[in-house]
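Trainee: predicted model follows, preceded by the sequence.
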Amino acid sequence: ASVADEAVAAITAEGGRAVAVVAPVGSTETAQALVAAAVENFGGLDILVTNAGVLRDKSLLKMTDEDFDLVINVHLRGTFTCVREAYAYFKENNVQGRIIAIGSPTGQRGNFGQTNYAAAKAGIVGMVRTWAMEMKKAGVTANAVIPVAATAMTKTVPYFAAAVEADERGEAMPDFFRRTLGFGTAEDVAGLIAFLASEEAAGITGQAIGVGGDRLQLWSHPEAVESEYRDGGWS
């Protein structure tokens, strides 16, 4: 609740409008509460950004069922339930809305100790590509953003800790982080989110777009790199 209240205060202090719903992301009930709060307080819903996330990093043999289920529930199931609820509202009210799901480089290529997180983030991109097909007729776009940024979550990753701490002190991150790793601040990601939510991005859907620090990337759709054929099939 305190984190949500801080976010609302930061937005309203800048002249914006915001409300918070404090609930565990994952369940259908939470998704319904989030959409209902948006409609009740703002008169409608146009954009959904699914950004809730947790980490429970452990190597495969040390990862428990609970470690796996929690991360899958928040990231993957939470994205599914929230998008389903938002899209139902879009369809019912003829809104050409925007779905922006947050992925991760880990979901694109894996990472040591992150079986659960990699599975969830890869699944999010798979869902986005599917939704882009299903939502096209309704004029709704669905895209995944693959960010690398200093947050409370990435601060727990030792490799990024120095950069996150520098940002918290108001210091510039070293070029190695901003350019080589494409790691920056949340503000570096915000522009892409705003663009994908805008009218200018009406023709962009089903994409996975990376952003962080000074770097912007377009991730490819998986394609077979080689095909061979054998009459009668393969033994």
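Mentor: The structure has been received and is ready for your questions.
Trainee: alpha carbons only for contacts and neighbour counts from here, please
Mentor: Will do.
Trainee: and the residue nearest to residue 115 when sequence neighbours are not counted, how close does it get to residue 101?
Mentor: Nearest residue to residue 115, sequence neighbours excluded (Cα to Cα, 6 or more residues apart in numbering): residue 60, at 6.8 Å. Residue 60 sits 26 Å away from residue 101, going by Cα to Cα, to the nearest Å.
Trainee: and the two? Which one has more around it.
Mentor: Neighbours were counted for residue 60 and for residue 101 using other Cα atoms under 10 Å; residue 101 has more, 26 against 13.
Trainee: how about the secondary structure of the more buried one?
Mentor: strand (DSSP: H, G, I helix; E, B strand; the rest coil).
Trainee: likewise for residue 146?
Mentor: strand.
Trainee: for the chain, what spans make up the strands?
Mentor: 47-50, 98-102, 141-147, 208-212, 215-219 (DSSP state E).
Trainee: okay, these in TSV with distance to residue 38 next?
Mentor: Listed next are the strands of the chain as TSV, based on distance: least, Cα to Cα, whole Å:
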stretch	distance to residue 38
strand 47-50	10
strand 98-102	14
strand 141-147	19
strand 208-212	26
strand 215-219	30
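Trainee: need the winner for burial among those.
Mentor: strand 141-147 (a mean of 28; mean count of other Cα atoms under 10 Å).
Trainee: residues touching that one, excluding its own?
Mentor: Contact partners of strand 141-147, identified using Cα atoms under 8 Å, 6 or more residues apart in numbering, comprise 96-105, 124-125, 128-129, 131-132, 135, 189, 193, 196, 202-212.
Trainee: one more time with 7 Å, if that's ok
Mentor: Contact with strand 141-147 is made by 97-105, 125, 128, 131-132, 135, 189, 202, 204-212, as judged by Cα atoms under 7 Å, 6 or more residues apart in numbering.
Trainee: could you give the angle of it to strand 208-212?
Mentor: 30 degrees (axes from the mean of the first three to the mean of the last three Cα atoms, to 10 degrees).
Trainee: give me the most central residue, the protein.
Mentor: For the chain, the residue whose C-alpha lies nearest the mean C-alpha position (Cα atoms, centre = their mean) is residue 102; its distance is 0.9 Å.
Trainee: alongside the first one, take a look at this:
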Amino acid sequence: MEKLGFCNFKHSKIYNSCMREGEKLLEGKTIIVTGGGGGIGSEISIYIAKLGAKVVVNDPGTDIEGKGRNPAVADAVVEKIREFGGQAVPNYDTITIEEGAKKIVETALENFGTVDGLVNCAGNIKDNFTLDMSYNDFKQVIKVNLTGAFLIGKECLKVMVEQGKGGSIINMTSVAGILGNWGQCNFAAAKAGLIGLTKTWAVEFAKYGIRANLIAPTARTRITKNLPISRQYEENEDRFSPKHVSPVVAFLLSDLSKEINGSIIAVYGTKLFTYHIVTNEGVSKKTMWTPFEIKEKIREIFEII
């Protein structure tokens, strides 16, 4: 039997056996899941509740561009959790303003008395070629994906430090933020910014026993359905189901991952790997470089052995 967090979900029997194996893995922990009403967020909310977590399902119920509000989105996930005896409460506030972030944390404290983990799944997209993208569309994507993560993260970190018992924060980055993607300069900038934000938290809060990590998921969701790669997701529906992200989240929230901090775990369907920033040996000289010398040594400067 493969350990929880690294299960192969090709068959539902394996999925269920993995759930039984880690049945009490998150018992006693209160976890806030932003964007918890749909896609990856809803899968995570239900999965960690089955492992004993008390879940705050935060979702204002907006569309993929951040428009509209529908409380039924969060309510539906909470209802599913309560049906199997799990503990969950809904929250409809937005993470994009300080007051909203504070209210989300207050919901956790008022209902469960603690905050032990945060999973940031809230996100939006407004894709366009850079020259056709409006400043407002750029700002709105940064506001939800990066500023929102900062605001809710800051509120959770305050509580975790005061509690003095550690904690775990997980932010969702993207291959767009690591490698870039056509038509997504706003989304890529936000997701790249999340990497710097999360790695800084990993450094700043390690002394408090608080870990901060990232997941870079490749999954079939409403956000990806209009992307060119969506056909690949449809052809491999189970492999790219958002449910495959859930065990990695559970692993990072649990005490199994106490040694992991500031890392990026990629979930490409049923394949897991990590992204690293690497350096090579480089080329040195005793005097200042000239542009022509750089050109001559460019292969050695860029070479990765």
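Mentor: Sure, I can see it. The structure displayed is predicted, hence computed values, not measured ones.
Trainee: what does the residue nearest to residue 115 of the first structure align to in the second structure?
Mentor: In the second structure, the residue paired with residue 60 of the first structure according to TM-score structural alignment is residue 130.
Trainee: before we move on, what about residue 25 of the first structure?
Mentor: The equivalent of residue 25 of the first structure in the second structure is residue 95 (alignment by TM-score structural alignment).
Trainee: again, but for residue 45 of the first structure
Mentor: Mapped onto the second structure by TM-score structural alignment, residue 45 of the first structure lines up with residue 115.
Trainee: from residue 21 of the second structure, how far off is the nearest residue to that match once chain neighbours are set aside?
Mentor: Excluding the flanking residues, the one nearest residue 115 of the second structure by Cα to Cα, 6+ apart is residue 30, at 5.2 Å. Per Cα to Cα, residue 30 of the second structure is found 20 Å from residue 21 of the second structure.
Trainee: between those two, which one's more packed in?
Mentor: residue 30 (27 against 14).
Trainee: in the first structure, what stretch matches the helix or strand that residue 14 of the second structure is a member of?
Mentor: Secondary structure assignment for residue 14 of the second structure, by DSSP states H and E: helix 12-21. Under TM-score structural alignment, helix 12-21 of the second structure has no counterpart anywhere in the first structure.
Trainee: list the buried residues in stretch 236-253 of the second structure.
Mentor: 238-253 (16 or more other Cα atoms under 10 Å).
Trainee: and stretch 252-264 of the second structure, how far from the chain's centre?
Mentor: Chain-centre distance of stretch 252-264 of the second structure: 13 Å, with Cα atoms, centre = their mean, to the nearest Å.
Trainee: equivalent range in the first structure for that stretch?
Mentor: Going by TM-score structural alignment: stretch 252-264 of the second structure matches residues 196-208.
Trainee: what number of residues lie near the residue mapped onto residue 153 of the first structure from the second structure?
Mentor: Per TM-score structural alignment, the equivalent position to residue 153 of the first structure in the second structure is residue 223. The number of residues packed near residue 223 of the second structure is 16, by other Cα under 10 Å.
Trainee: ok, residue 223 of the second structure to residue 265 of the second structure distance?
Mentor: 20 Å.
Trainee: try residue 146 of the second structure
Mentor: To residue 265 of the second structure, residue 146 of the second structure is 19 Å away according to Cα to Cα.
Trainee: again, but for residue 218 of the second structure
Mentor: Taking Cα to Cα, one finds residue 218 of the second structure at 11 Å from residue 265 of the second structure.
Trainee: just residue 50 of the second structure next, same as before
Mentor: 22 Å.
Trainee: now do residue 84 of the second structure
Mentor: For residue 84 of the second structure, the distance to residue 265 of the second structure equals 30 Å [Cα to Cα].
Trainee: returning to what we had before: what is whichever helix or strand comes after the helix holding residue 14 of the second structure packed up against?
Mentor: Next along the chain after helix 12-21 of the second structure, taking DSSP H and E as the criterion, comes strand 30-34. With contacts defined as 3 or more Cα pairs under 7 Å, 6 or more residues apart in numbering; DSSP states H and E, strand 30-34 of the second structure has these neighbours: strand 54-58, strand 117-120.
Trainee: can I get those strands in CSV with distance to residue 156 of the second structure?
Mentor: Listed next are those as CSV, based on distance: least, Cα to Cα, whole Å:
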stretch, distance to residue 156 of the second structure
strand 54-58, 13
strand 117-120, 7
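Trainee: which of those sits closest to residue 283 of the second structure?
Mentor: When these are compared by Cα to Cα, strand 117-120 sits nearest residue 283 of the second structure, at 40.6 Å.
Trainee: measure the mean distance from that closest one to the first structure post-superposition.
Mentor: Once the two are superposed, strand 117-120 of the second structure sits an average of 0.5 Å from its aligned residues in the first structure (mean Cα distance after the TM-score superposition for the first structure).
Trainee: check stretch 104-112 of the second structure too.
Mentor: Overall, stretch 104-112 of the second structure averages 0.7 Å from its counterpart (mean Cα distance after the TM-score superposition for the first structure).
Trainee: what residue in the second structure is paired with residue 12 of the first structure?
Mentor: In the second structure, residue 12 of the first structure lands on residue 82 (TM-score structural alignment).
Trainee: what about its match, neighbour count?
Mentor: Residues within reach of residue 82 of the second structure, counting by other Cα under 10 Å, total 15.
Trainee: and for it, nearest residue in space, chain neighbours not counted?
Mentor: residue 88 is the one closest to residue 82 of the second structure (Cα to Cα, 6+ apart), at 6.8 Å.
Trainee: measure the one you found to residue 42 of the second structure for me?
Mentor: Distance, residue 88 of the second structure to residue 42 of the second structure, using Cα to Cα: 12 Å.
Trainee: how much space between residue 238 of the second structure and residue 218 of the second structure?
Mentor: The value you get for residue 238 of the second structure to residue 218 of the second structure, if Cα to Cα is used, is 12 Å.
Trainee: with residue 176 of the second structure instead?
Mentor: Distance of residue 176 of the second structure to residue 218 of the second structure, given as Cα to Cα: 11 Å.
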